[in-house]
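S.K.: 3D, please:
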Amino acid sequence: MRSIEHDVLPEAATYGRNLSWGSAYILIISRVIGSGIFATPGSIAKSVGSVGLTLLLWAVGAAISACGLVVSLEYGCMLPRSGGEKVYLEFTYRHPRYLASTLVAVQAVLLGFTASNCIIFGEYIIFALDAEPTEFTQKALAVGLLTFITIVHGCFLKTGILIQNALGWVKIVLCAFMGLTGLYVVIFRPRNGSGSPANVDIFHWDKLWKDSNWSWGIVSTALFKVFYSYAGLNNVNNVLNEVKHPVRTLKTVAPAALLTVCCLYLLVNVAYFIVVPIDELKESGELIAALFFEKVFGAGFGKTVLPLAIAISAAGNVMVVTYALARVNQEIARQGFLPYSRILASSYPFGAPLGGLIVHYIPSLLVITLPPPGDVYTFILDVEGYPGQFFALASSIGLLLLRYKRRDLKRPFKAWLPAVFLRIILCLALIAAPFFPPKGWRGDVDFFYATYAIKHWLTFSSIIFGVLYWYIWTVAIPRWRRYTLEEEVEVLSDGTSITKLVHVTLP
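M.R.: From the prediction side, this is the model:
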């Protein structure tokens, strides 16, 4: 049986350590800067009502994301292995046996999809080409992107890394360009597409907080979107087996990425408010960035070239998310928690986790193609963001438990305890917030009346399903058939080590 202390030892992937500090930095940046900053500011401003509260939430989101980051930094430096929260929860919560592993596996397979940025890619391509925005065209573009990226990462490992690095730098330059464009408008006061000057008056104190809605139900929903835009700061934790000097790199690369993203997000939001009138901004939906470019640069360059850059940015996000989640799926398969684990855990034949990519591809494809037309993006955003709060809560509490029970563990980085407690409090508040919506509020999704309840029902259903599956698979059936589950290590032909769960008959 594999030693329970095996998780604290560094482990290199069979396809080598291909990620330098710069590649790790882009892996985080490109994961964090996806579609969020180009699609959500309009809906956030519409929800909370004012410029001041919108900007405050983006700043608060960065501060709170830092609290989550220090948790993942301590875990990652203490357990420098691929898998991220899968490794951390398994190491921390060993009893009941296999429960944490089962819940992580269910979450990763059922809800670990990449759909929102694929949809944004399709929307911005159609907008840039001035094509008819049909449901079929949008979904076809989204599925085409997902399929292309799956093939590249599954068959051409190093090529995929080079492409995602290039796309990451494109989005950094794009965000900086947008922020400087807002500064240009303020200094030179050019008139936008509607003939209006820069909206600098909106930052006067008496207008800054006008129409603010401080209801916790509204604010928490907006915070989910902000957190989604900051999500991915722990992306390198999922692939530490492939990072050169993993502990040293992790301690510096993640804080550098957070600082970069926070500055860029605030600059871009200020640019939006300067250029786009507040009423138009609130009704812009996911095309706020396209509207911004059109008003500054006109219907030619502004409506074609720069929206294409945003589509490319969304594609870059899909690349790094797919890259990381495929590794998580591979780690789940290596531990024997997926059917056909020997195939799905193997790096054969292209020296890449093709099996993990296929496990990621299937739910992503279904989420893109099955929902009816309408504001699908916002619904997916909430479904992707809400379940993560439960795992964030569990890992934060687990960190405190390990500080008490396992003081012997080497901790190259130690999280600031007030930040850990703050993260726990916020996770609890965000988990509870959906049960206390404002009176008469139905949410911001219009294609199904009950989506506000459904998105949270999906989360609880996945957890309940995971618990039931664990109980039947590891407790009820073994008792009925009188056997126990034990672990055996097997090394595949490509050098990948997997854990086989074998039945040992009781006397």
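
S.K.: From here on, just use CA atoms for contacts and neighbour counts.
M.R.: Will do.

S.K.: Just say helix, strand or coil for Pro372.
M.R.: What DSSP: H, G, I helix; E, B strand; the rest coil gives for Pro372 is coil.

S.K.: May I ask you to name the longest helix in this structure?
M.R.: helix 301-334 (DSSP state H).

S.K.: after that one comes which helix or strand?
M.R.: Next along the chain after helix 301-334, taking DSSP states H and E as the criterion, comes helix 341-344.

S.K.: Okay, buried residues for that next one please.
M.R.: Within helix 341-344, the residues scored as buried using 16 or more other C-alpha atoms under 10 Å are Ser341, Arg342, Ile343, Leu344.

S.K.: Tell me the one among these nearest to Asp130.
M.R.: Leu344 (41.3 Å; C-alpha to C-alpha).

S.K.: okay, now the closest residue to that closest one other than its chain neighbours: neighbour count?
M.R.: Leaving aside its chain neighbours, Leu344 sits nearest to Gly355 (4.0 Å; criterion: C-alpha to C-alpha, 6 or more residues apart in numbering). Neighbours of Gly355 under the rule other C-alpha atoms under 10 Å: 24.

S.K.: let's see this one next to it:
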Amino acid sequence: MTKLIKEIILKNHLNNHNLTREIGLFSAIIIVVANIIGTGIFTTSGFIMEELGSPQTMLLCWLVGGLFALSGALCYGELGAMFPKAGGEYIFLRESYGKGMAFLSGWISLIVGFSAPIAAAAIAFATYLLRALPVSFSFKTAVSLGGIDIIIISPVTILAAAIIIILSLVHYHSLLLGTRIQNGLTIFKTTLICVFIIAGFCFGSGSAANLSGELNLGSIFSDSFAVSLIYISFAYSGWNVVAYLGGEIKDPGRNIPLSLFAGTFLVLGLYLLLNMVYIYALPVKEMSGVLEVGKTAAVSLFGNNISRYFAAAIAIGILSAVSAMIMTGPRVYYAMSKDGVFFKLFGKIDSIHKTPAYSIFLQATLAIIMVVTSAFDKLLLYIGFTLAVFAMLTVAGMIALRIKKPSLERRYKTFGYPFTPFFFILGNLWIIFFSIKEKPVVSLFGLGTIGLGGLIYLYFKKSGGTIHTGIHVGRNRMKIIAICREVIEKN
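M.R.: Predicted coordinates for the structure are as follows:
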């Protein structure tokens, strides 16, 4: 009888199509780097310089923002090693606070965390790539309602939608193909940044005098420093990406915390060096308020002829970030569906490709809608701060798990505990406070979005979750009965 039960369990397990662990340490680090380095580092430093007015204070602000991200990565490493499953924050918050808080995190991830940034990054990619081409395309068709453009068709939106479709199909095809393309794009992007840094200092027409001056530590507690930190937190966002892929990481107890730390630390170093190049290239007045600070610095260092090549390089760099987000996001919706708090369809794994196909297509559809409606900028403006809220709650949940469940196996424990999590929590509270202070509409719209997520969760809990669970259990019973019959007939 024991042998019969073992055969039943084994066969039922083999018939259950799960995600496969194919991502090694190197690929995991590459994904972290790819997901962090996007448009932020090439566009925010000019606004930060305008706020702070001091090169030394700007570099300190980038360092502090990097330390916040690094402390978060150290904390997420412990959670990822404890719960090496697909879903990231959704799984962590579920274990700490229950399904309700976890669903709200997944809801925010679906709209603000992935779909909207994918749309924004895809449009940025298309804009830079078209700028790099020797020919120009300028047609535009819009569908208007009440004088407002609802749908916009242009070369930028067409190219942005096309790249979302292409990369979504790549990551649908297989995890192996997706990671190989991701690795190639990220290595190319990182190499370009390193070449730009070295060439800028060695051959560029900059001035070391721009880097001189005194650092005023008192500025850390100013409103301008806090506002600048908000910009920088966006540029560092994505440091937690590997936690979402926990179900596909090899040796997760070791590789999740190590890749989170190594990838974030590498980006911190690159960001500081890149900003030093910007300062070396541009005096404070020329940098202040400049949107395309990366391009402006490149022109100042190497002349106008570099402009088109730099635009192409940035486009490739952004492509890497788009790919990383397309790979990561669907694992959250997959985990939500498996828990019965999202449509069952999105918890299915393609039996041939072993990827969450329907979740990938859902995300691609939402991102394309945001591209053609230009809704992504409004989403990012009004509810982007909620990502900091849930990251803070996740780390607070790690502390709660230490207290409530001390017996849980922890292959890795957060370095510097309890200072590290408290540093991260206080840093995010600081960012959230000044986000609300500077843009109060953000908090109102964010609360409204979270409230809407709560209503949707109640719907799934009362109807969708029950139906999902009933069907799931019923099908499992039928499988077990069928397997029992098959085994008995063989014997």
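
S.K.: Report the TM-score for the pair.
M.R.: TM-score of the superposed chains, computed with TM-score structural alignment, normalised by the length of the second structure, equals 0.81; 440 aligned residues with a C-alpha RMSD of 2.9 Å.

S.K.: re earlier: residues touching the residue nearest to Leu344 of the first structure, list them.
M.R.: Contact partners of Gly355 of the first structure, counting by C-alpha atoms under 8 Å, 6 or more residues apart in numbering, are Ala326, Gln330, Ile343, Leu344, Ala345, Ser346, Ser347.

S.K.: Determine which two of the residues you listed are furthest apart.
M.R.: Taking C-alpha to C-alpha as the measure, the contacts of Gly355 of the first structure reach their widest spread between Ala326 and Ile343, a distance of 13.7 Å.

S.K.: Strands of the stretch 351-500 of the first structure, start to end?
M.R.: 483-491, 497-505 (DSSP state E, counting those that start in this stretch).

S.K.: and these, which is most packed in?
M.R.: strand 497-505 (a mean of 16; mean count of other C-alpha atoms under 10 Å).

S.K.: Secondary structure element holding the counterpart of Gly238 of the second structure in the first structure?
M.R.: Per TM-score structural alignment, the equivalent position to Gly238 of the second structure in the first structure is Gly232. Using DSSP H and E, Gly232 of the first structure sits within no helix or strand.

S.K.: just checking, Gly232 of the first structure touches Ile26?
M.R.: No. When contacts are counted by C-alpha atoms under 8 Å, Gly232 of the first structure is not listed as touching Ile26 (11.2 Å).

S.K.: before we move on, the earlier item: pick the one among the buried residues of helix 341-344 of the first structure closest to Thr249 of the first structure.
M.R.: Closest to Thr249 of the first structure, out of all of those and judged by C-alpha to C-alpha, is Leu344, at 28.7 Å.

S.K.: how close does the equivalent of Val261 of the first structure over in the second structure get to Gly38 of the second structure?
M.R.: For Val261 of the first structure, the aligned position in the second structure is occupied by Val267, per TM-score structural alignment. According to C-alpha to C-alpha, to the nearest Å, Val267 of the second structure stands 11 Å off from Gly38 of the second structure.

S.K.: who has more neighbours, these two?
M.R.: Legend: neighbour count by other C-alpha under 10 Å for Val267 of the second structure and Gly38, higher for Gly38 (28 against 21).

S.K.: what's the counterpart of the more buried one in the first structure?
M.R.: Gly38 of the second structure maps onto Gly34 in the first structure, by TM-score structural alignment.

S.K.: Enumerate every residue touching that match.
M.R.: Asn117, Ser229, Ser313, Ala314, Gly316, Asn317, Val318.

S.K.: Could you give the number of residues near the closest residue to the first one other than its chain neighbours?
M.R.: To tie it back to what came earlier, the one meant is Asn117 of the first structure. For Asn117 of the first structure, ignoring the flanking residues on the chain, the nearest one in space by C-alpha to C-alpha, 6+ apart is Ala314 at 5.3 Å. Ala314 of the first structure is flanked by 29 other residues according to other C-alpha under 10 Å.

S.K.: And the contacts of Gly34 of the first structure, which is closest to Trp416 of the first structure?
M.R.: Among those, and counting by C-alpha to C-alpha, the member closest to Trp416 of the first structure is Ser229, at 23.6 Å.

S.K.: List the contacts of the nearest residue to Gly213 of the second structure once chain neighbours are set aside.
M.R.: Distance criterion C-alpha to C-alpha, 6+ apart; nearest residue to Gly213 of the second structure, sequence neighbours excluded, is Gln56 at 7.1 Å. Going by C-alpha under 8 Å, 6+ apart, Gln56 of the second structure touches Leu211, Ser212, Gly213, Glu214, Leu215.

S.K.: In a strand, the fourth one, correct?
M.R.: Spelled out, it's Glu214 of the second structure. No. Counting by three-state DSSP, Glu214 of the second structure is not found in a strand; it is coil.

S.K.: how close does the equivalent of Val359 of the first structure over in the second structure sit to Phe343 of the second structure?
M.R.: Alignment note (TM-score structural alignment): Val359 of the first structure maps to Leu362 of the second structure. Distance from Leu362 of the second structure to Phe343 of the second structure, counting by C-alpha to C-alpha: 11 Å.

S.K.: Show me what Phe445 of the second structure lines up with in the first structure.
M.R.: So Phe445 of the second structure corresponds to Leu458, using TM-score structural alignment.

S.K.: And for that match, the neighbour number?
M.R.: 15.

S.K.: circling back: map the residue nearest to Asn117 of the first structure onto the second structure.
M.R.: By TM-score structural alignment, Ala314 of the first structure lines up with Ile318.

S.K.: Please tell me I have it right and its match contacts Phe125.
M.R.: Yes. Counting by C-alpha under 8 Å, Phe125 is a contact partner of Ile318 of the second structure at 5.7 Å.

S.K.: any idea how far the match of Val261 of the first structure is from Leu260 of the second structure?
M.R.: For Val267 of the second structure relative to Leu260 of the second structure (C-alpha to C-alpha), the value is 11 Å.

S.K.: okay, and the common contacts of the two?
M.R.: Contacts common to Val267 of the second structure and Leu260, judged by C-alpha under 8 Å, 6+ apart, are absent.
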